[in-house]
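**Student:** here is a sequence with its predicted model. Questions after.
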Amino acid sequence: MKALATALLLAAASPALAQTQPPAASAPAAAAPDPARLAVARELADKLIPQGMYQRMLGGNFNRMMESMVGSAAEIPMRDFAQMGGMSEAEVAALGQTTLREVMEIYDPYWQERQQRMMRSMMGEMGKLMSTLEPKVRVALARAYAREYTLPELQALQRFFATPAGSHYARSSMELMMGPDMAQTMAEAMPEIMKQMPALVQAAQAGTKDLPSPRKAEDLTPQEREKILKLLGAKSAPPAKK
């Protein structure tokens, strides 16, 4: 269940975290945005990501959303998970309608409280981390806006954000993505997502079927093993005694 909760956490948090991820090392450097556009875009970014936004967003609302998603996932029949794991149709059918919750309550009578505490602790720490990244996120968002929108468009947004409705929208738009309505929709979607997961796994496997299978440790040459040891900072294994 801990692995499930962590997977759900990463899936739900990915839109927010994606804003802070650096571009791939191989991506060409983008040209500097127009200074006039950038000046206006910075004002917009400050309004869209006000100080402490991530702390608030990853607090109550996100906690409730994650607890709702985990709770919904717990009601998914075990056969859906088994099908993902590659069990045969006969084995899957034998599992009946037994849910993840029923199994976990036997393994760990405190599993629900444990998940809630774990989620709150993780969200608290993630909120602190994201708060330290807010300045960088504002810079990135400003540059993105400066490239995407023309100066007249940016100025139109600036005028809108100066109105009561625009100000309200700017400071709340991102937090609403973690609100109760989104939480309910995400929770309701979990059973369907799990049902579709075997097909998604098959599609992923089909996308790599023409590639050679990954090698195992025993397939490596002594030189390759030595290279890996050096890369990992480990000492060479002593030669086997004859």
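**Tutor:** Yep, it's here. Residues are numbered from 1 along each chain as shown.

**Student:** CA only for contacts and neighbour counts going forward, please
**Tutor:** Will do.

**Student:** give me the distance between stretch 106-117 and the centre of its chain.
**Tutor:** Offset of stretch 106-117 from its chain centre (Cα atoms, centre = their mean, to the nearest Å): 23 Å.

**Student:** now do the same end-to-end measure for that stretch.
**Tutor:** Chord length of stretch 106-117, first to last residue, is 19 Å (Cα to Cα, to the nearest Å).

**Student:** ok, which stretches of this protein are helices?
**Tutor:** Applying DSSP state H to the chain gives helices spanning 2-18, 35-48, 53-56, 62-74, 78-84, 89-94, 100-107, 111-148, 151-161, 164-176, 180-206, 222-231.

**Student:** below is an additional structure, to be compared with the one above:
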Amino acid sequence: MTNRERIMLMSRWKSILFGAALVMSPVSAHAQDQGAAPAAEPAADRLAAATQLMDLILPTAQRDAMVEQMMKAIMTTMTASLKDQPSFAAAMQNPKVETVFNRFIDRQRQQTAEQLKAGMPGMLTAMSRAYARRFTVPQLAEMHSFFSTPTGQAYVRESYGILSDPDIATWQRDLMAKGFARLPEEMKALQQELEGVLGKPLAESKS
């Protein structure tokens, strides 16, 4: 294998690994450190009103379907953005690589959806408390009235799948493409800065 072929191969695998890390980001986003200082306890009447609102916005019978809809939209957009990248698309030319990566995508979607479903009660409690800190009882009552209307219920049904709307998906893919285009220069700048701090090339660094 020539040096050029080795470089091209490494570039393709870096794209795959970067794509894998990107796809896993929804998981890590919901597992962030919760070490922040505790917030003030919300007023009991506000909390009761906010809890009723959350039960209306995210009804128990629809929660799992909403999670699945949201995850499908996120993963579809992410994988489409990755496949737009030439080096990634080139790596996917290998059927074995494509099969392994597709299995990875399916596994991440399933694991993330299961994690979100399991964490839904805690999320609803957190959201209820957050709403209770920010809105008064009359404001929460107005929201409850709106979400009880046919229009409010339509909003609830559609809002979690709106990421899959063609216009939004196109915007997301364009945004990610710009990020990919900027990545090589950013990684080069990072390497140079690290080498300046370490005083030697990264390839020679042992720590």
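**Tutor:** That came through, no problem. Remember, predicted model here, so these are calculated numbers, not experimental data.

**Student:** nearest to Pro28 of the first structure, of the helices of the first structure?
**Tutor:** helix 111-148 (15.4 Å; Cα to Cα).

**Student:** how close does that closest one sit to the second structure?
**Tutor:** Mean deviation of helix 111-148 of the first structure relative to the second structure after superposition (mean Cα distance after the TM-score superposition for the first structure): 1.4 Å.

**Student:** for that helix, name the packing helices and strands.
**Tutor:** When contacts are defined as 3 or more Cα pairs under 8 Å, 6 or more residues apart in numbering; DSSP states H and E, helix 111-148 of the first structure packs onto helix 2-18, helix 35-48, helix 53-56, helix 62-74.

**Student:** name the helices or strands packed onto the shortest one?
**Tutor:** Using 3+ Cα pairs under 8 Å, 6+ apart as the contact criterion, the secondary-structure elements in contact with helix 53-56 of the first structure are helix 111-148.

**Student:** okay, which residue is most central for the second structure?
**Tutor:** Pro26 (3.4 Å; Cα atoms, centre = their mean).

**Student:** surely that one meets Gln110?
**Tutor:** No. Pro26 of the second structure lies out of contact with Gln110 (Cα atoms under 8 Å); the separation is 11.7 Å.

**Student:** just to revisit the earlier point, got TSV for the helices and strands packed on helix 111-148 of the first structure, with distance to Arg143 of the first structure too?
**Tutor:** Listed next are these as TSV, based on distance: least, Cα to Cα, whole Å:
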stretch	distance to Arg143 of the first structure
helix 2-18	15
helix 35-48	6
helix 53-56	19
helix 62-74	27
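
**Student:** so which of those is nearest Glu153 of the first structure?
**Tutor:** helix 35-48 (9.5 Å).

**Student:** tell me what angle the closest one forms with helix 164-176.
**Tutor:** Counting by axes from the mean of the first three to the mean of the last three Cα atoms, to 10 degrees, helix 35-48 of the first structure points 70 degrees away from the direction of helix 164-176.

**Student:** one step back: deepest of the helices of the first structure, which one?
**Tutor:** Mean neighbour count (mean count of other Cα atoms under 10 Å) peaks for helix 62-74 among these, with a mean of 22.

**Student:** what does that helix rub up against?
**Tutor:** For helix 62-74 of the first structure, contacts defined as Cα atoms under 8 Å, 6 or more residues apart in numbering pick out 4-5, 8-9, 12, 99-101, 116, 119-120, 123, 178-180, 182-184, 186-188, 190-191.

**Student:** cool, and stretch 130-143 of the second structure?
**Tutor:** With Cα under 8 Å, 6+ apart as the test, stretch 130-143 of the second structure has contacts from 42-43, 45-47, 49-50, 53.
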